[in-house]
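A.B. asks: okay, here's the prediction I keep looking at, along with the sequence it came from:
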Amino acid sequence: MKTELNLMERERETVVGHVRKLIRKKKLNNSNNNNKKKQTKMMKRPTMLQRLFMYCQKLFKGLGTVPSPDDVQNLCRILDVMTPEDVGLSRDLQFFNSAFLSDRGIPRVTHTCIYECKKFSLTLLIFPAGAVIPLHNHPEMTVFSKLLLGTMHIKSYDWVDTNNLVGMKPLSQLRLARLKADRSFTAPCDTSVLYPTSGGNIHAFTALTPCLVLDVLGPPYSKDDGRDCSFYVDFPCKDIISSNSFLLNGTKTMKEEEGDCRYGWLQEIEPPEDAEMDGIEYLGPPVVDVSAMLGSCNSNM
């Protein structure tokens, strides 16, 4: 009798185990089917944000690479038509309110990360009126900045190769830079692009009205890789030296070529108080890594 019970118990365990395997297999198949449906939907009708994300995956190759002019143009075409609604925001957001200040009474920028990997990041910067991001650099990075909302004043510089300057006396802790932009932009406007050594790699933002900026960084900042953000204060050339007697490329004086206002001396400083930002969780439309989804589906087959 005892033997018969043991045999029945083992048979029951075998049947239950087989049923559990079938259930697990069915759930796995359902999960794969759902992933495939989701992937198919994203491929057929991707949102503007999804299109941006997918093109960034194609464009950015990692540290030491700069996108080709054609790729830059194609990415700008996507960014140029994007609106606040594409990232799930509107003008009524509380962070746009000038009353949304820091505890020191200074308008503070809020940032939220849509996506980040080693090769690129998608970040939203939310400015109440009067908020500032001080003069800072983007080491070894290509950056696309799309003003989605508001009026923003942008001041930007590129470093000057002082090896080409003749007769210039070195100034302690100061480095010469050429002014790239010093004006206001109002949305909707074209996407601005800066490169590792050109295009205004060192820039400052001042929100004249509530503003929303979508930043694409390739690659993003990385302290581990020695590419942290540095901050600067600028001094016009005419405030530092009384004579523009040195030559640029051995041909023209700087005054003859561009005028005093086109150049400045930059001094690196500690991060200022108005450089601090508040971080919030991104709750807007999601981006889906279709390639990772496909890999996951294939590995489960």
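C.D. replies: Nice, I can see it.
A.B. asks: only C-alpha atoms for contact and neighbour calcs from this point on.
C.D. replies: Fine.
A.B. asks: which other helices and strands does the lengthiest helix in the chain contact?
C.D. replies: When the chain is parsed with DSSP state H, its longest helix is helix 2-44. In terms of contacts (3 or more CA pairs under 8 Å, 6 or more residues apart in numbering; DSSP states H and E), helix 2-44 is packed against helix 290-299.
A.B. asks: give me the contacts around the helix it packs on.
C.D. replies: Asn32, Asn35, Lys36, Gln39 (CA atoms under 8 Å, 6 or more residues apart in numbering).
A.B. asks: now that helix, how far from the centre of its chain.
C.D. replies: In terms of CA atoms, centre = their mean, to the nearest Å, the gap separating the centre of helix 290-299 from the centre of its chain is 26 Å.
A.B. asks: what angle separates it from helix 2-44?
C.D. replies: 150 degrees (axes from the mean of the first three to the mean of the last three CA atoms, to 10 degrees).
A.B. asks: after the longest helix of the chain, next one along is what?
C.D. replies: Downstream of helix 2-44, the next assigned helix or strand under DSSP states H and E is helix 48-59.
A.B. asks: now the contacts of helix 290-299 as CSV including distance to Gln94 and neighbour count?
C.D. replies: Shown next, in CSV, are those (distance: CA to CA, whole Å; neighbours: other CA atoms under 10 Å):
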residue, distance to Gln94, neighbour count
Asn32, 40, 19
Asn35, 35, 17
Lys36, 38, 16
Gln39, 34, 18
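A.B. asks: can you redo those as TSV with distance to Leu179?
C.D. replies: Listed next are the contacts of helix 290-299 as TSV, based on distance: CA to CA, whole Å:
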residue	distance to Leu179
Asn32	54
Asn35	50
Lys36	50
Gln39	46
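A.B. asks: ok, of the residues you listed, which one's closest to Pro220?
C.D. replies: Relative to Pro220, the closest of those is Gln39; by CA to CA it sits at 26.7 Å.
A.B. asks: excluding chain neighbours, what is closest to the closest one?
C.D. replies: Val290 (6.1 Å; CA to CA, 6 or more residues apart in numbering).
A.B. asks: how much space separates that neighbour from Asn34?
C.D. replies: Distance, Val290 to Asn34, by CA to CA, to the nearest Å: 13 Å.
A.B. asks: those two - which one has more neighbours?
C.D. replies: Neighbours were counted for Val290 and for Asn34 using other CA atoms under 10 Å; Val290 has more, 18 against 12.
A.B. asks: can you tell me what sits against the strand or helix carrying Gly264?
C.D. replies: Gly264 is part of strand 263-269, with elements assigned from DSSP H and E. The contact list for strand 263-269 (CA under 8 Å, 6+ apart) reads 173-179, 230-237, 240.
A.B. asks: try this one side by side with the last:
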Amino acid sequence: MKVEASNGEEEKRSGSKRNGERLVRGRRCRRRTRWRVTAIQRLFLACKSVFKVPGTVPEPADVEMLQLLLDKMKPEDVGLSTDLLFFESKSSSKGTPRITYATIYKCDNFSMCIFFLPPKAVIPLHDHPGMTVFSKLLVGSMHIKSYDWLDPVTSIFSTPSAKLRLAKLVLDSEFTAPCNTSILYPTTGGNIHTFTAITPCVVLDVLGPPYSKEDDRDITYYQDHPYRKYSDGDTDQGGVEDHCHRWLEEIDVSRYLKMDVVAYLGPQVIDG
């Protein structure tokens, strides 16, 4: 026998149903909020917590945290697809391939930016004064060479010119994405480095703090020259080349190094 519910019972059931629907909607809203926290937003929040003031050198635990976040970054996390027509249009058999970059975020404490390098493009040997830099290769293959200053110069090294300063080789290798994040510090880890694109490349950089002419953190470019070992005081050119050390000479590359600036079109970071 079918028993009809009374009006009171119907109201209770309707109320329970409405409460249940509100609960489900609330859960869905909370889930959507969590999903909106993008990978680039997590990286931004981590950088903001680590680089609290200009000149911060991250503690080992903070370095590990940022490295883990960057190691997981993928091209789509910054709005890139697998379509590399952009690089083909920028590449040319004539002249120097143009490099393009986009700034994701920049403040006095740190900056986040992306560099786009067509094949054969070169970012010349340059330094990062007082800076800690995280570089994540997102797309492509590139050759990286880096140095640290050998300072002070000991008596076994003779300086051929006041314009040259001796540096030791830290890295001279090829990398292909996906690969681990590289890290350099103000005085160690390969603070002076150069990138050469083998294929179209995309590099995500975190710099803490960013370059600043006002704070004596302007970029300086260098040319490396062979260092030769000599015996018995001999200083002729017959010495044996030492591949672990190089003389670095400051140079001006402003005439031929041109970079195009484009707007960052990937997921935005929310500062607040």
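C.D. replies: Yep, that arrived. Because the structure is a prediction, the values reported are computed rather than measured.
A.B. asks: hmm, back to that, among the contacts of strand 263-269 of structure 1, which are in strands?
C.D. replies: Mapping the contacts of strand 263-269 of structure 1 onto strands (DSSP state E) picks out Arg175, Leu176, Ala177, Arg178, Leu179, Phe231, Tyr232, Val233, Asp234, Phe235, Pro236.
A.B. asks: mind putting the residues you listed in CSV, distance to Met141 of structure 1 and neighbour count included?
C.D. replies: Shown next, in CSV, are these (distance: CA to CA, whole Å; neighbours: other CA under 10 Å):
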residue, distance to Met141 of structure 1, neighbour count
Arg175, 20, 17
Leu176, 20, 22
Ala177, 18, 23
Arg178, 18, 20
Leu179, 19, 22
Phe231, 16, 20
Tyr232, 17, 20
Val233, 21, 16
Asp234, 21, 17
Phe235, 25, 14
Pro236, 26, 17
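A.B. asks: which stretches of structure 2 form strands?
C.D. replies: In structure 2, the strands defined using DSSP E lie at 99-106, 111-117, 122-126, 132-139, 141-149, 164-176, 182-184, 192-197, 201-208, 221-229, 240-251, 259-261.
A.B. asks: what range in structure 1 matches the last one?
C.D. replies: In other words, strand 259-261 of structure 2. Mapped onto structure 1 using TM-score structural alignment, strand 259-261 of structure 2 covers residues 277-279.
A.B. asks: so how much does the matching stretch differ from structure 2 once superposed?
C.D. replies: Taking mean CA distance after the TM-score superposition for structure 1, the mean distance separating stretch 277-279 of structure 1 from the aligned residues in structure 2 is 0.6 Å.
A.B. asks: near Phe96 of structure 1, how many other residues are there?
C.D. replies: 23.
A.B. asks: give the aligned equivalent of it in structure 2.
C.D. replies: The pairwise alignment with structure 2 assigns Phe96 of structure 1 to Phe87, based on TM-score structural alignment.
A.B. asks: for Lys94 of structure 2, see how far away its match is.
C.D. replies: Distance of Phe87 of structure 2 to Lys94 of structure 2, computed by CA to CA: 15 Å.
A.B. asks: equivalent analysis for Glu10 of structure 2, please.
C.D. replies: To Lys94 of structure 2, Glu10 of structure 2 is 80 Å away according to CA to CA.
A.B. asks: those two: which is more packed in?
C.D. replies: For Glu10 of structure 2 versus Lys94, neighbours defined as other CA under 10 Å are more numerous around Glu10 (12 against 6).
A.B. asks: distance of that one from Arg22 of structure 2?
C.D. replies: Going from Glu10 of structure 2 to Arg22 of structure 2 by CA to CA gives 18 Å.
A.B. asks: again, but for Pro160 of structure 2
C.D. replies: To Arg22 of structure 2, Pro160 of structure 2 is 79 Å away according to CA to CA.
A.B. asks: ok so, going back, got CSV for the strands of structure 2, with distance to Gly26 of structure 2 too?
C.D. replies: As requested, the strands of structure 2 are exported to CSV (distance: least, CA to CA, whole Å):
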stretch, distance to Gly26 of structure 2
strand 99-106, 32
strand 111-117, 34
strand 122-126, 50
strand 132-139, 37
strand 141-149, 46
strand 164-176, 44
strand 182-184, 42
strand 192-197, 49
strand 201-208, 36
strand 221-229, 55
strand 240-251, 61
strand 259-261, 43
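A.B. asks: what's the closest of these to Ser81 of structure 2?
C.D. replies: strand 132-139 (10.1 Å).
A.B. asks: what's the offset of that closest one from the middle of its chain?
C.D. replies: Chain-centre distance of strand 132-139 of structure 2: 3 Å, with CA atoms, centre = their mean.
A.B. asks: can you state the direction angle for that strand and strand 164-176?
C.D. replies: Using the same axes, to 10 degrees, the inter-axis angle of strand 132-139 of structure 2 relative to strand 164-176 is 40 degrees.
A.B. asks: okay, strand 132-139 of structure 2 sits on what stretch of structure 1?
C.D. replies: Per the alignment by TM-score structural alignment, strand 132-139 of structure 2 matches residues 142-149 in structure 1.
A.B. asks: mean per-residue distance, that stretch versus structure 2.
C.D. replies: Looks like 0.2 Å for stretch 142-149 of structure 1 (mean CA distance after the TM-score superposition for structure 1).
A.B. asks: may I have the residues that are in contact with the counterpart of Pro188 of structure 1 in structure 2?
C.D. replies: Under the alignment (TM-score structural alignment), Pro188 of structure 1 pairs with Pro178 in structure 2. Shown in contact with Pro178 of structure 2 (CA under 8 Å, 6+ apart): Leu137, Leu138, Val139.
A.B. asks: tell me how many other residues surround the last one.
C.D. replies: The reference is to Val139 of structure 2. Other residues lying near Val139 of structure 2 total 23 when counted by other CA under 10 Å.
A.B. asks: now do the second one
C.D. replies: Applying other CA under 10 Å, we find 27 other residues in the vicinity of Leu138 of structure 2.
A.B. asks: ok, Tyr282 of structure 1 next?
C.D. replies: Number of residues near Tyr282 of structure 1 (other CA under 10 Å) recorded here: 16.
A.B. asks: and if you look at Gly20 of structure 2?
C.D. replies: Using other CA under 10 Å, Gly20 of structure 2 has 12 neighbouring residues.
A.B. asks: and the gap between Asp182 of structure 1 and Gly199 of structure 1?
C.D. replies: Shown here: Asp182 of structure 1 relative to Gly199 of structure 1, a distance of 13 Å by CA to CA.
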